[in-house]
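Enquirer: pasted the sequence and its predicted model underneath.
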Amino acid sequence: MALPYFFKDVSLLITHYNRSNSLERLLKIFKELNCSFEEIIVSDDGSLTEHLESVKELQYSYNFSLITSSKNMGLGNNINKGQAAVTCPYTLYVQEDFIPLADFAKHFQDALDIMHKRKELDIIRFYSYIKYPHLKPFEQGFSEMIYKPWSLNYLKIYFYSDHPHLRRSNFIEKFGTYTEQVSVDRAEYRMCISFLQQRGKGLFYDDYQGLFEQINPEAEPSTTIRRKFTLSKNPFIKFTRDIYRQFRYNYDLRFLRVNHGFAIKSDIAKLRAEKNTFIDLSKAIINKFLSLFVRIFYPQAVREFKQFYKDTYYCQLVQLKYLFKDYFIRKRYKSISFNGEFAPELQFVLPFAYWHFKNGTLDKTISSKLTRELYFFSKDHQESFEERSNEGNYNFETPRILYSHNYDMSKWAQVPLKETYQNSIYVYDKPILIIANRYNMEWDDAPVSFLSIPVLRTIITKLKDKFTIIYNRPRSQNIATDDSVIYDLHEYEWLEKEHPEVILMENLYKENKAKANNFNHLQLMVYANSSHFISTHGGTGTLASYFGGINLILSKKGPEHHFNCYQKLYPKLSGAKIVHAKSDAELDSAIEKCLLND
């Protein structure tokens, strides 16, 4: 027997049309799962008499309110009148052809708790035919849906769905009523548009077919009919359909006022909207042709990485519009803004900004907190972002984004961090060896490329007589964090007990003999005095490559391997010798060869 779950403040709203047996099955399984709600509302869309009579009979067993219609008015009207009858703060919306599965109750309670805590959320989705294309891990098995305007995946538009979901009952006040007297798909589509127009926020359950199942038996089949054109897999039809969708989505996002037709109030606003729509459509078409170009000229490229080939060409095309400003006019105009992850900022954005500084065209830079010292050359640097984000990586105004098959970049210059921050304070009897570690979530999963305590023990034992070892693994309070979670390796206690000769970067910051403005500033000063580094994948290894000398990087997997970043990109940052180790054993061999016997 399942534990009893009473979902206070929740109305279960079920829409029904001519499938009374399916409705009974749904209500029965909720009861078997010991799930009860503050109220249950069944909204009927003018069902045939035999079905309506059966629904009325079910009221005696399941105690629900029945909202009827004299004739069939479509799903939009059915949801509207059902939602109007809701009296609770939250609505669980389910169509009658779904059933909840065994794990529903626990995870629905998790969703309800999240909605209580996160007031900005409008919807939490539990079911889908396919995964929403752009997700950021959240908690409790849910992910945040991210709308990416420039993504070519048309499924991005389905931020909202009529499939089972939890929402706030003021949903219609914020997003408008459902469009009536149109097809089921059209009503859902227009609510999707409204949801995006009003900047709705929502979560998506990762196991998106693990809480509900859709069942359409032969006796009560689905009544939804779709045109063959929308389902065809013919390449030409699919290409034409995708172009049309990109145009239609962008047009509707700017002009469609749900349930009020097409209207823009002022002529100026209309012209601006039309211009933006044209720009968005142009970008979509360019992206389509670049995708085709990559397929033709790079047929052997790994499918999951082809996007970055296309992104390379797109970045190059974007720079063409600045040709005269950058090479002929050469006046200060360039404002560079970036709030993506630390590694691409160091790889592409910082050298891009420095090139514009040397070119005389840099006006201002905008980045995350604690970055002023990185942009020491910028006369107007603003620290506007508290956190870094994955979405911020996709700034096509920079020479490259994330990864590329071609690192022969224009408008890119080495940034002299070593020359700028070298000092006489952090100088020791033996040369400095920086061990730059990290212990973070990687690719939404457990840490992969990190220096474990056994590996640290080997490194320190072998090198402590030759080098002054400084250990650095920044904690979250000292840096601008991104989407990845920072875990505790528990190595600090071990180092202080077993290897007191190792200097901890965070202890240097506590002393702050150099009067550094922040932890990042201190890192630059200490790193600038070193020419020997052992580092790890990501921003940790990128920063350590800015100071010449030699940098041994432990990176066990990642797109960097496919694109040969450690051979083609990282050495360009300062001329440093980069040695890439793909395993702990390879790192140990590299230490013997490059640091002990150099």
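Expert: Nice, thanks for sending it over. Numbers count the residues shown, from 1 in each chain.
Enquirer: all contacts plus neighbour counts: C-alpha atoms, from now on.
Expert: Will do.
Enquirer: list the contacts of the strand or helix carrying Glu493.
Expert: Element membership of Glu493 [criterion: DSSP states H and E] is helix 491-498. With contacts defined as C-alpha atoms under 8 Å, 6 or more residues apart in numbering, helix 491-498 is touched by 453, 502.
Enquirer: which parts of it are buried?
Expert: Neighbour-count burial for helix 491-498 flags 492, 495 (criterion: 16 or more other C-alpha atoms under 10 Å).
Enquirer: equivalent analysis for stretch 517-537, please.
Expert: In terms of neighbour count (16+ other C-alpha under 10 Å), stretch 517-537 has its buried residues at 518-537.
Enquirer: what do you get for stretch 191-205?
Expert: Judged by neighbour count (16+ other C-alpha under 10 Å), stretch 191-205 contains these buried residues: 191-197, 200-205.
Enquirer: now swap in stretch 380-392 and tell me
Expert: Neighbour-count burial for stretch 380-392 [16+ other C-alpha under 10 Å]: 381-382, 385, 387-389, 391.
Enquirer: among the buried residues of stretch 191-205, which one lies nearest to Arg254?
Expert: Closest to Arg254 out of the buried residues of stretch 191-205 is Gln197 (8.0 Å), distances taken as C-alpha to C-alpha.
Enquirer: let me know whether the closest one touches Leu253 as I believe.
Expert: Yes - applying C-alpha atoms under 8 Å as the test, Gln197 and Leu253 come out as touching, 6.3 Å apart.
Enquirer: re earlier: got a markdown table for the buried residues of stretch 380-392, with secondary structure too?
Expert: Conversion of the buried residues of stretch 380-392 to a markdown table gives the following (DSSP: H, G, I helix; E, B strand; the rest coil):
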| residue | secondary structure |
| --- | --- |
| His381 | strand |
| Gln382 | strand |
| Phe385 | strand |
| Glu387 | coil |
| Arg388 | coil |
| Ser389 | coil |
| Glu391 | helix |
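Enquirer: identify the farthest-apart pair in those residues.
Expert: In the buried residues of stretch 380-392, two members sit farther apart than any others by C-alpha to C-alpha. They are His381 and Glu391, at 21.3 Å.
Enquirer: please compare the first structure with the one that follows:
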Amino acid sequence: MAIPERRTKRILWRNKMQREQNQSTQLPCQARPTISLANRFSALKHRLQGKPNVRPIGAYPSSIIDSQGCEFGYEMFYHVPYAYHLAKIGCLQRTVSCLGTECFYFFSPDHHERYDRRQFVKYMDSIAQQPHESPDANRWEPPNFAVHYRNKIELNFPKPLLLVFNKYNIEWDHPPINFLSKPFLDRVVQKASDRFSIVYLRPTSHIVHDHMPVGNLNEKEQLREQGVVLAEELYENYRHISFNEFQLCLLANSQHRISVQGGAAYMNALFPGQLMLLHRYGGEQLHGNYVDFPRMGVTDFTVHNNEFDMLDRLDYFKCSARNAA
């Protein structure tokens, strides 16, 4: 039976509108930002200001991501996810950062390790970001480090892996504040060593130092005697990769982690699993940065202001390990 002409026109019109609608919804995903005249003038202005690595493209602050040697946590929180997003849309030109950071930018077409020391940066030009601001979700996408680094090296631990990240350095021109104490570490070993293989990380010589002097907690000898694996000693078996890449491999193979406020906390947040964090002082709670941690990849995240609460939480880690075994 022939279809009436009016109905045929209506069907053709509806199909045309549907095609146009599909094209309009797909365009933003397919469109690649281009360098406009305004972008060129902005790049020239930044070059004259001594910032040659700021090269805007479309609505993006820059196609070159330069960390400026900023603090490690800010780089993990801001620069790496922004650079990865640019790489996914085919707009990342180059990444510039500190020594030993190539592993964080495995997706970069051209990575330069320019800085040998970290510092506090008030404004991060290539991402148009100030510290503690919430990152723009439209141009922020953390890479899947867990998948990329899970099988990079062979790790043979008899039990589920518990990583303990610590630090002991001057903070805000004051003596150490955010650190895990020796009595706390002793209690962690007593409570968890029967269920976990514990690896302890308080790096000193294998990382790029920042502007805050590093102290000595004098805890490692006792931990070694208690059967805890010290990360720097384990690393001697994997010297063919950088220490930062070694840390990423450990994180990719661990579902249970303890850390402290600072750069290691941000790195931990890029991996799924349970993360328990000690925060005595710092801007993260004041500015709400920890709210963004689940967006980074961690699946079970708690913040504690004292070590007593953390020891109680450790029992939940034990239950989780038993269920996973």
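Expert: Everything's here; your move. Bear in mind the structure is a predicted one, so any value in this text is a computation, not a measurement.
Enquirer: what's the TM-score for these two chains?
Expert: Comparing the two superposed chains by TM-score structural alignment, normalised by the length of the second structure, the resulting TM-score equals 0.77, with 271 aligned residues with a C-alpha RMSD of 2.5 Å.
Enquirer: rewinding a little: farthest-apart pair in the buried residues of stretch 191-205 of the first structure, please.
Expert: Between any two of these, the greatest separation by C-alpha to C-alpha is 22.9 Å, found for Gln197 and Tyr205.
Enquirer: assign Phe37 of the first structure to helix, strand or coil.
Expert: Each residue gets one of three states, and Phe37 of the first structure gets strand by three-state DSSP.
Enquirer: pretty sure it sits against Leu12.
Expert: Yes - with contacts defined as C-alpha under 8 Å, Phe37 of the first structure counts as touching Leu12 at a distance of 6.5 Å.
Enquirer: and these two? which has more neighbours close in?
Expert: Leu12 (21 against 17; other C-alpha atoms under 10 Å).
Enquirer: make sure the more buried one is indeed in a strand.
Expert: Yes - the assignment for Leu12 of the first structure, made by three-state DSSP, places it in a strand.
Enquirer: for Leu201 of the second structure, give its distance to Pro131 of the second structure.
Expert: Counting by C-alpha to C-alpha, to the nearest Å, the gap between Leu201 of the second structure and Pro131 of the second structure amounts to 26 Å.
Enquirer: typo on my end, it should be Asp66 of the second structure
Expert: If you measure Asp66 of the second structure against Pro131 of the second structure using C-alpha to C-alpha, the figure is 15 Å.
Enquirer: wasn't Leu489 of the first structure part of a helix?
Expert: No - secondary structure of Leu489 of the first structure (three-state DSSP): coil, not part of a helix.
Enquirer: next, count neighbours for it.
Expert: Other residues near Leu489 of the first structure number 16, with proximity taken as other C-alpha under 10 Å.
Enquirer: now Pro142 of the second structure: closest residue in space, sequence neighbours ignored.
Expert: In space, not counting the residues next to it along the chain, Pro142 of the second structure is nearest to Pro81; the distance is 4.1 Å by C-alpha to C-alpha, 6 or more residues apart in numbering.
Enquirer: which residues touch the equivalent of the one you found over in the first structure?
Expert: Alignment note (TM-score structural alignment): Pro81 of the second structure maps to Pro351 of the first structure. Contacts for Pro351 of the first structure were tallied using C-alpha under 8 Å, 6+ apart; they are 411-415.
Enquirer: Phe342 of the first structure: which of the residues you listed is nearest?
Expert: Distance ranking of the contacts of Pro351 of the first structure against Phe342 of the first structure, using C-alpha to C-alpha, places Val415 first at 15.3 Å.
Enquirer: which residues sit in contact with that closest one?
Expert: Neighbour list for Val415 of the first structure: 350-351, 354, 546, 573-574 [criterion: C-alpha under 8 Å, 6+ apart].
Enquirer: compare these and tell me which is most surrounded.
Expert: For the contacts of Val415 of the first structure, neighbours were counted using other C-alpha under 10 Å, and Tyr546 has the most, 27 neighbours in all.
Enquirer: quick one: residues contacting that residue.
Expert: Under the criterion of C-alpha under 8 Å, 6+ apart, the neighbours of Tyr546 of the first structure are 415, 417-418, 573-574, 576.
Enquirer: and with 7 Å instead?
Expert: Contact partners of Tyr546 of the first structure, counting by C-alpha atoms under 7 Å, 6 or more residues apart in numbering, are 417, 573-574.
Enquirer: keep only those of the residues you listed that are in helices.
Expert: Judged by DSSP state H, the subset of those located in helices is Leu417.
Enquirer: CSV for the contacts of Tyr546 of the first structure, including distance to Leu23 of the first structure?
Expert: Listed next are the contacts of Tyr546 of the first structure as CSV, based on distance: C-alpha to C-alpha, whole Å:
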residue, distance to Leu23 of the first structure
Leu417, 68
Leu573, 64
Ser574, 68
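Enquirer: can you tell me which of the contacts of Tyr546 of the first structure is closest to Phe98 of the first structure?
Expert: When those are compared for distance to Phe98 of the first structure (C-alpha to C-alpha), Leu573 comes out closest, at 55.9 Å.
Enquirer: which residue is the nearest non-sequential neighbour of the aligned partner of the closest one in the second structure?
Expert: The pairwise alignment with the second structure assigns Leu573 of the first structure to Met296, based on TM-score structural alignment. Spatial nearest neighbour of Met296 of the second structure, excluding adjacent residues (C-alpha to C-alpha, 6+ apart): Leu270 at 5.0 Å.
Enquirer: quick one: map that neighbour onto the first structure.
Expert: Taking TM-score structural alignment, the alignment pairs Leu270 of the second structure with Tyr546 from the first structure.
Enquirer: part of a helix, is its match?
Expert: No - using three-state DSSP, the assignment for Tyr546 of the first structure is coil, not a helix.
Enquirer: all helices of the second structure, in order?
Expert: Along the second structure, the segments classed as helices by DSSP H run 5-30, 37-48, 72-74, 80-88, 145-149, 182-192, 220-225, 231-234, 243-252, 263-269, 283-287, 293-296, 307-324.
Enquirer: how close does the fourth one sit to the first structure?
Expert: So the one you mean is helix 80-88 of the second structure. On the superposed models, the aligned residues of the first structure are on average 0.4 Å from helix 80-88 of the second structure, with distances taken as mean C-alpha distance after the TM-score superposition for the first structure.
Enquirer: and that helix, how far out from the chain's middle?
Expert: For helix 80-88 of the second structure, the separation from the chain centroid amounts to 12 Å (computed by C-alpha atoms, centre = their mean, to the nearest Å).
Enquirer: over to the fifth one?
Expert: Using C-alpha atoms, centre = their mean, we find the averaged C-alpha position of helix 145-149 of the second structure to lie 12 Å away from the chain's own average C-alpha position.
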